[in-house]
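Q: predicted model follows, preceded by the sequence.
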Amino acid sequence: MFTAAFYWIAWWLFQPLNRLIGYRTTPSELAAKLALDPTKPVVYVLAARSWGDLFLLDRICRDHGLPRPGRTGTNLPSTSQAGALYLPALLETRIRDTALTAVVTRAAADPAFDCQVVPVSVFWGRDPGQETSLWKLIFADSVQAGMIRKLIIMLVNGRNVYANFGLPMSFRDFVANQKAPDFAVRKLGRLLHIYFLHARTAALGPTLQNRDVVIQQLLNTTRVKEEIAAETRRGKLNAEQTAAKARRYAEEIAANYSATSVRFLEIVLEFVWNRIFRGVEVFGMERLRVEAAQGHEIIYLPSHRSHADYLLLSYVLYRSGLVVPHIAAGVNLNFWPAGPILRRGGAFYMRRSFGSDRLYAAVFRAYVDSLIGRGYSISFYPEGGRSRTGRLLAPKAGLLGMVVESALRQSARKVSIVPVYVGYDKVWELSSYFKELRGAQKQKESASDLLKGAKLLTKSYGRVHINFGEPMQLQEYADKHLPGWRDSLRAGTETPPGWRDFVGRLALANHRRVNAAAVASPVSLAAVAMLASPQRAVSRTEFIEQLAHLVRLLEGRPYSDTLEIPVKSPAESLEWAAPIARIATVPHPWGDLLDVADRDAVLLTYARNNIQHLFAVPSLIANLFRTRAALSEEAVVTGCRALYPFLRTEFYLRWEPAEAEQVARDCIEVMLKQGLLLRNDDGRLARPGVSTPEFSTLAMLGRVMGETLERYCMTTLLLADERRTQQSVARDKFEEDCRRLAERMGVLTGRDSPEFFDKALFKGYLDTLIDLGLVTEGEDRKLLVDARIERIAERSLELLSDETRQTLLQLLSRRPQAATVALETPSL
């Protein structure tokens, strides 16, 4: 009786404070995500004995329309009264009988009783505590906190509370799967204990170490000590000077993570994002939570399109109740005041190239080992730099190899690699990107850029889309693709045979999962359709029809399970995209027209390139009908199968080459259902009549990959030309010739698209030809061309329009300083 009275007194006294508490929940839409069954009682399980946690839980349930927890005493919870249970009380029943023992045992033994068990973690503040800081140990939340310390923690952190609700579990289903009721109760306690430990680590991360301690530990590692000794023997510095040099490297690299700084950055960034963006949409968070809930250490590998990526990823994770990762940032960002701020937000710095500085490499590798060993989540960009075109850059395997090796050498926990797609309606660096693609020098980041950045607050850049893709469990991936890794890496020996290929394969797998998690936003869909329209102008009615077809293509044959289409209404997509993409409306008596200026069209290519890969196969199929009214299905499938390896290399498509035939057939079926293709009486596939809306969409769809196919054609024609003249050609010169040909072609055809002559794209296509055995690269980097390339060059011309084909052949015939042989246009 006394305890009950004291409880209610405490409840009333707590209410003024309860109303002032600022909390966030995960998931944010509790009622919808938990989907509690109203016919079954609910039991909330809290991680610690705390009336403060219970009183806050009551308020959260009231705010979200959930059953409110109450004191049930020795009675079982009912549909009219939810129960609340502290994990320590449940664990105590494993040691001795308590008042709770009889209640739980009776519930387990009664086959007619069932309830929904919902674990709830309440975190007052987001500070994991620091091992050597008494101040932080006092004010950081702790499950061991006593009454007085808990009250202090609540007062200090009351505006930054996070409550994580686990998905409900059926008590009866769990008991039914165990051999005895008492055993079930004990096992339930163990499982919940593990769940709460994982939830705490996912939200707060491991306890922090003082930065000076971290640096000293790095210098004391065997790897660094050995390299200091070797450097001393090699160089002009003595041992003390070399050790001081290693310390400078460590201080340059190491993060100085501060929960207080992260909280401050969240407040500042919320203001900034609200000014320059019209929303930050997050997808795939539940996939990520599954990995975090299982206690996996997370390595985030996002796409890299803007300097905002660093801050956005941390912001989104923190707002979603997950610990902010340590992020590898280029040392170019380590300038005052941005460098120290980012460092306190979890950034650690690395040089673009280690060169021959073995001491720096040893210190950096030791730091990566320390992060992995202590269980910190890590994020870095496998592309190495920001994409200037909107497409994924070829992955760089250096840092990935270090992180993966460190992760596989430790056996304490499982590691998951999480691909992250980051897309923008509009990237604020676009103008500088296109200048760099045209040859301008990249400007070095500096403090003055921050002052210029204030202008961003006066502009709107639309919406940001972040999608966490399908994770890869690293150890399982290694078991499949690197046999014997456990024996070699765990034994501390050198990396196993095939390590370089394994890391390269892993990097490509992540890229494909990033693209699989693409977000087909209204702006990117509008960019796809507008840039594929002749002269970048189209009637409003036709444009809306084309947007509808693009969405139905993605829905009819989804690119992946992780693909997201946030807006499916074509009219709503146009309404959103028009002001951001600067699509102008031109009134006309026969119906409004849509138009985009030349400069804005160039900027739109970035948004198109974010999702162009989603339409690679449908566009290829449409291209095959550019000069043919009808084709057999087998001819279409054969064409797709032949070109798919090149598309896969350039766009990091998710399907294996062996799957290309089935993917092509699936796309054909979807296009038939939409009327974009017809099937004749003789069974052949045919394009629709030229006066139909479907023909217009098919033509637009074919132009989506038009520039890509033109580049393929240029490369094969140049290779065939080199073979006919029997001239040996250096690879570097050939790639430069391809770029110059594309550059000239772009000028003559009025194409203002800098990525059209991006040298990296020709390099990737040449790599695929080498993989297929059509080109051989010698040790001197000279190219030997197979005779089959001439037939491929002739067939590739069929994918071009008459005007483009004529222009390209004229350019080749007039190529300077080359004895060219005229190519006849094949009969079509």
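A: Arrived safely.
Q: from now on I want contacts and neighbour counts done on CA atoms only, so please keep to that.
A: Will do.
Q: residues near residue 532, how many?
A: When counting by other C-alpha atoms under 10 Å, one arrives at 22 neighbours for residue 532.
Q: here comes the other one, which I'd like you to weigh against the first:
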Amino acid sequence: MTQTVELPLWLFVLIVAFAAVTFASHFLFPSVRWFFRRRLERAVARLNQRLERPIEPFKLARRHDMIQRLIHDPQVAQAAADHAAAEGIPENVASEQVRRYAREIVPGFSAFAYFGLAIRAARLLSNAVYRVRLGHQDEEALRAIDPKSTVVFVMNHRSNMDYVLVTYLAAERSALSYAVGEWARVWPLSRLIRAMGAYFIRRRSRNDLYRKVLAAYVRLATRGGSTQAMFPEGGLSLDGALAPPRLGLLKYIVEGYDPDGRDVVFVPVALNYDRVLEDRILTSAAKAGERRFRARIGLVALRLLRQLWLWMTGRYHRSGYAGVNFGRPLSLAGFGAGREGDITKPLARELMQRISAIVPVLPVPLIAALLLRHGALSRAALEHRLEDLIAAMPLAHVHMPRENLSYAAGTGLRQLMRRGLVAESEGRFAPVEDRRDLLAFYANSIRHLLPQDGAQPDGDRVFSAPANLNAASARS
């Protein structure tokens, strides 16, 4: 026992390293984790005092614990057993698939990443790209929502900037948890998105086991009071118009709703832009007749560098206005009262109707609609048509920059001419023929609000909302 043992230096260093790691993991790391956990809890407590809806414990739970909770959910366990029997595979193989799906779905929320980094970055990016305007919002109705209920923001999907814009504008209300598609599952973006509380979904998956795991997570999040944000259209609009709702996530929320537990309150949110950054990609996909499109990372980086160069040389111009409106909340308990059977479809229709009613009407969509409808117009004729059109939409939410119709017309024209969508000839402005699809993309965003063109994607009713010509700036 007292004999001298000779070891190579590298082996001795390796043994000491393993011993140090073992000591730290058993004695030091738990104390350090507890210390930082306590500091985090105090920081979150202070943060919750200024939030309209405090961060629920569900969102703050450790990711590992949430994965285990999801794996051992009775409905998920039964689904794994059924899947194993149907596919003729061992149950442990099906359980491993469940574990993989759970790790893919469950986020790892970080209050520091969300409120320390994401909110500031969202504010900076939103105001750098657009003139952000927060229009209609029923503040009294929003404040009247039961604090114990689960709030779900439901939005039309115009651009990937939707995530950024709503995160920024809802910063004083709560931390939002988004359902994010496969496009964001790239390193290091995926880790940042998980830290912001978003969860990944496979929108096109037909795997029943995967859907059961996803449904279980949505049910746990909803019952846990986690504030969520979702796009009922299920994807970006390819033609600019509102699309029929898809029922996936909404159905999971309805099926997981417990009448004896928390109420679920849906808050409609409508967004619109003078310029959608992905408009060419989306219209090209519409021409091709397929939704499979991807912006190459090199192309995105090149465009960002170009915009940075324009900013450095003093030639940068923001991409017009971005408008956001918040609609009248809808209680799931109230909507389902007296209704029998599955209420998912009527609920989806009602939510889309409320969203369509509050879509912001901005200068570029207005000018695009007028030029497509009437052809070449002089500046005076355009302003006259614009005045008539706005008068014919008394219930729409029109954003009038500086409350000046002439300035609004000029703003819309400048944006369209700068991008080569409209050309001026002999004092008349007309659409550029090979760019009409892009003009239609913007005009379609308010098509359902225009007179004599009010078909809804989910029916034949025309919905609109109280007029509001004075949208507040969201700049801080």
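A: That came through fine. Being a predicted model, the structure only gives us computed values, none of them experimental.
Q: can you give me the helices for the stretch 151-300 of structure 2?
A: Taking DSSP state H, counting those that start in this stretch to define them, one finds helices in the stretch 151-300 of structure 2 at 161-169, 189-195, 208-223, 248-256, 279-288, 297-312.
Q: looking for the alignment partner of residue 577 of structure 1 in structure 2.
A: Per TM-score structural alignment, the equivalent position to residue 577 of structure 1 in structure 2 is residue 412.
Q: just the element for its match, please.
A: Secondary structure from DSSP states H and E places residue 412 of structure 2 in helix 405-418.
Q: please apply the same query to residue 443 of structure 2.
A: helix 436-443.
Q: how about that helix: buried residues?
A: 437-443 (16 or more other C-alpha atoms under 10 Å).
Q: cool, stretch 403-420 of structure 2 as well?
A: Quick answer for stretch 403-420 of structure 2 (16+ other C-alpha under 10 Å): 405-406, 408-413, 415-417.
Q: and if you look at stretch 76-84 of structure 2?
A: Neighbour-count burial for stretch 76-84 of structure 2 flags 76-77, 79-81, 83-84 (criterion: 16+ other C-alpha under 10 Å).
Q: please dump those into CSV; it should also carry distance to residue 389 of structure 2 and secondary structure for every row.
A: Below are the buried residues of stretch 76-84 of structure 2 laid out as CSV (distance: C-alpha to C-alpha, whole Å; DSSP: H, G, I helix; E, B strand; the rest coil):
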residue, distance to residue 389 of structure 2, secondary structure
76, 54, helix
77, 58, helix
79, 55, helix
80, 57, helix
81, 60, helix
83, 57, helix
84, 61, helix
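Q: what is the nearest of those residues to residue 309 of structure 2?
A: residue 76 (51.6 Å; C-alpha to C-alpha).
Q: what do we get in structure 1 for the closest one?
A: Per TM-score structural alignment, residue 76 of structure 2 is aligned with residue 224.
Q: check residue 327 of structure 2 too.
A: Aligned against structure 1 by TM-score structural alignment, residue 327 of structure 2 finds its counterpart in residue 469.
Q: its match against residue 416, yeah?
A: No. Using C-alpha atoms under 8 Å as the test, residue 469 of structure 1 is too far from residue 416 to be in contact (11.6 Å).
Q: quick one: which of the two has more around it?
A: residue 469 (29 against 25).
Q: how near is the more buried one to residue 514 of structure 1?
A: 6 Å (C-alpha to C-alpha, to the nearest Å).
Q: anything in contact with each of those two?
A: 419-421 (C-alpha atoms under 8 Å, 6 or more residues apart in numbering).
Q: ok, so of those residues, who is nearest residue 344 of structure 1?
A: Nearest to residue 344 of structure 1 among those, with distances taken as C-alpha to C-alpha, is residue 420, at 22.9 Å.
Q: with adjacent residues omitted, what lies nearest to the closest one?
A: Excluding the flanking residues, the one nearest residue 420 of structure 1 by C-alpha to C-alpha, 6 or more residues apart in numbering is residue 302, at 4.2 Å.
Q: counterpart of that neighbour in structure 2?
A: Aligned by TM-score structural alignment, residue 302 of structure 1 pairs with residue 155 of structure 2.
Q: show me where the stretch 551-700 of structure 1 has helices.
A: 570-581, 598-611, 616-624, 633-651, 660-674, 693-704.
Q: what residue in structure 2 is paired with residue 744 of structure 1?
A: Checking TM-score structural alignment: residue 744 of structure 1 goes with nothing.
Q: right, and the helix or strand after the helix or strand where residue 744 of structure 1 lies?
A: Using DSSP H and E, residue 744 of structure 1 sits in helix 731-748. Where DSSP H and E defines the elements, the next helix or strand beyond helix 731-748 of structure 1 is helix 759-771.
Q: now stretch 387-403 of structure 1: buried residues?
A: Buried residues in stretch 387-403 of structure 1 (16+ other C-alpha under 10 Å): 387-397, 399-403.
Q: corresponding residues in structure 2 for that stretch?
A: Against structure 2, stretch 387-403 of structure 1 falls on residues 237-253 (TM-score structural alignment).
Q: give me the contacts around that stretch.
A: Counting by C-alpha under 8 Å, 6+ apart, residues outside stretch 237-253 of structure 2 touching it are 156-158, 215, 218-219, 222, 230, 232-234, 282-283, 285-286, 291, 344-345, 348-349, 352, 356, 440-447, 456-458.
Q: switch the cut-off to 7 Å
A: For stretch 237-253 of structure 2, contacts defined as C-alpha atoms under 7 Å, 6 or more residues apart in numbering pick out 157-158, 215, 218-219, 222, 232-234, 282-283, 285-286, 344, 348, 441-442, 444-445, 457-458.
Q: from the chain's centroid, how far away is that stretch?
A: Computed by C-alpha atoms, centre = their mean, to the nearest Å, the chain-centroid distance of stretch 237-253 of structure 2 equals 12 Å.
Q: what about it, start to end distance?
A: 23 Å.
Q: from residue 84 of structure 1, how far out is residue 607 of structure 1?
A: 50 Å.
Q: residue 242 of structure 1 corresponds to which position in structure 2?
A: By TM-score structural alignment, residue 242 of structure 1 lines up with residue 94.
Q: got a list of what its match touches?
A: Residue 94 of structure 2 neighbours (C-alpha under 7 Å, 6+ apart): 80, 83-84.
Q: nice, that's everything, thank you.
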